[in-house]
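>>> what follows is a predicted structure for the sequence shown.
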Amino acid sequence: MQYDKAKDQFIQAWGTLGSAWGINKAMGQIHALLLITEEALTTEDIMEELKISRGNANMNLRSLMDWGIVQKVLKPGERKEYFTTGKDILELARQVSRERRRREIEPVMRVLNEVQEIEGDTPQVEHFKKVTGDLSGFTKQVDGALDKFIRSDKNWFFQVLMKMMR
C-alpha cells in the first residue's frame, strides 16, 4: 500500500474511532493527521490536507485543545500558529480518560448522590433508591478504575493487562 493511501485510510479510521471517544469525526481526523505528522502544522496545512473549511478547522482545533490532546506551538519569527499532539499513545489514552471522567462520570456521580436524598417510604421510592444506589456503587468502581489507570505508569498498566489476558 502506498503511503498516501495508508495515511488517508488511517485518518478516516481514526476519525470514525473518535466518535467512540465522544468527539466528532473531523476532530478525530485532525488529531490523526497531527499524530502521524512529525512537524507541527498550521491551520492552513490542516485545511488543505483534510479539505475542510477554516471555521471547521479552527472550531475543532479549539475543541481538541480543550480536551488537552492538541497543543499550540509558537515558532520564533513566525506569525502563524502551529499545532501538534503528543505521540505517546498511553498518555493519549490517559488524557482521554481524564476528560471523559470529567465530562461524563463526575456529573453522573453528582446526580446519583443528589437523588439518594429522595424522601418517602413507598415501594416505588425504595426501588428507586436501590437502583440508583446500585448505579452509584458501580459508577464509583468505574471511577476508581479510571483513576488508577490515569495515575498509572506503563509498567503497571501492562502488568495488569497481561494478567487480564491469562
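Structure's in. What do you need?
>>> could you use CA atoms for every contact and neighbour count after this?
Fine.
>>> checking the residue nearest the centre of the chain next. Helix, strand or coil?
Centrality entry for the chain: nearest residue to the mean C-alpha point is residue 96, 2.9 Å, by Cα atoms, centre = their mean. Secondary structure assignment for residue 96 (DSSP: H, G, I helix; E, B strand; the rest coil): helix.
>>> tell me the contacts of it?
For residue 96, the contacting residues are 21, 67, 69, by Cα atoms under 8 Å, 6 or more residues apart in numbering.
>>> who's in contact with the second one?
Going back to what we said before, that points to residue 67. 95-96, 99 are the contacts of residue 67 under Cα under 8 Å, 6+ apart.
>>> okay, one more to line up with it:
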Amino acid sequence: MELTEAKQKFIESWGKLGSEWGINRTMAQVHALLLISPEALTTEELMETLSISRGNANMTLRDLMGWGLIEKQHRAGERKEYFYADKDAWNIARQVAKERRKRELDPVLKVLDELSKVEGDLNDPEFKTFNKSINDINELAKNVDKTIDTMLKAEENWFWGSIFKIFR
C-alpha cells in the first residue's frame, strides 16, 4: 500500500471510529488529517483534501478547538489561519477523556446523586430494586470518574504501569 492510500484509509477509519464513539464523522476525519500532516493546514487545504464545504470546515474546526484537540496558528505576514493537531497520543486520550467527562459523565453523576437521595420504604420491592440499581450505578460512575481523574493527573508510563499491574 502506498502512502497516499494509507493516509486515506487512516482518515476514513478514524472518521468511522469517531462516529462509533458519538463524534461527528467529519470532525474525526479533520482531526485525522491534521494528526498525519507534518505541517499546519489551512481551512482551504482541509476543504480540498476532504471535499467538505467551507461552512462544514469552519464548524468542525471550531468544535475541534472547543475540544482542545487542535490549535489555530498565525504566520507573520499572512492572513490565512493554520490549524495544527497535537500528535501525542497520550495528550489526545487525556483531552478526549476530559471533554467526555465534562459532557457526559458529570451530568449523569449529578442526576444519580439526586436519585440516590430519594426516600422510600425499604420493604417495598419496587423501591428496593430502584434504590439498589441507582446506588450501584452511582458507585460505578464515581469509580469511572476517579479513574478519569487519575488518568488526567498521571504521567503516561505511571498510568499504564499501574493498570497493567492490576491484570498480572
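Structure's in. What do you need? Small disclaimer: the values here were computed from a predicted structure and weren't measured.
>>> distance to residue 15 of structure 1 and secondary structure added to the contacts of residue 96 of structure 1, as JSON lines?
Below are the contacts of residue 96 of structure 1 laid out as JSON lines (distance: Cα to Cα, whole Å; DSSP: H, G, I helix; E, B strand; the rest coil):
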{"residue": "21", "distance to residue 15 of structure 1": "10", "secondary structure": "helix"}
{"residue": "67", "distance to residue 15 of structure 1": "15", "secondary structure": "helix"}
{"residue": "69", "distance to residue 15 of structure 1": "14", "secondary structure": "coil"}
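>>> distance of residue 8 of structure 2 relative to residue 33 of structure 2?
Residue 8 of structure 2 sits 9 Å away from residue 33 of structure 2, going by Cα to Cα, to the nearest Å.
>>> then residue 19 of structure 2?
Distance check for residue 19 of structure 2 against residue 33 of structure 2: by Cα to Cα, it reads 16 Å.
>>> with neighbour numbers in mind, choose between the two.
Using other Cα atoms under 10 Å as the criterion, residue 19 of structure 2 and residue 33 rank with residue 33 on top: 22 against 16.
>>> correct me, but the more buried one touches residue 11?
Yes. Residue 33 of structure 2 lies in contact with residue 11 (Cα atoms under 8 Å); the separation is 6.2 Å.
>>> residue boundaries of the strands in structure 2?
Applying DSSP state E to structure 2 gives strands spanning 41-42, 70-74, 81-85.
>>> tell me which of these is the most buried.
strand 81-85 (a mean of 20; mean count of other Cα atoms under 10 Å).
>>> give me the contacts around it.
Residues outside strand 81-85 of structure 2 that contact it (Cα under 8 Å, 6+ apart) are 31, 34-35, 39-43, 69-75.
>>> in structure 1, which residues correspond to that strand?
Counting by TM-score structural alignment, strand 81-85 of structure 2 lines up with residues 81-85 of structure 1.
>>> give me the distance from the matching stretch to the chain's centre.
The chain centroid and the centroid of stretch 81-85 of structure 1 are separated by 18 Å under Cα atoms, centre = their mean, to the nearest Å.
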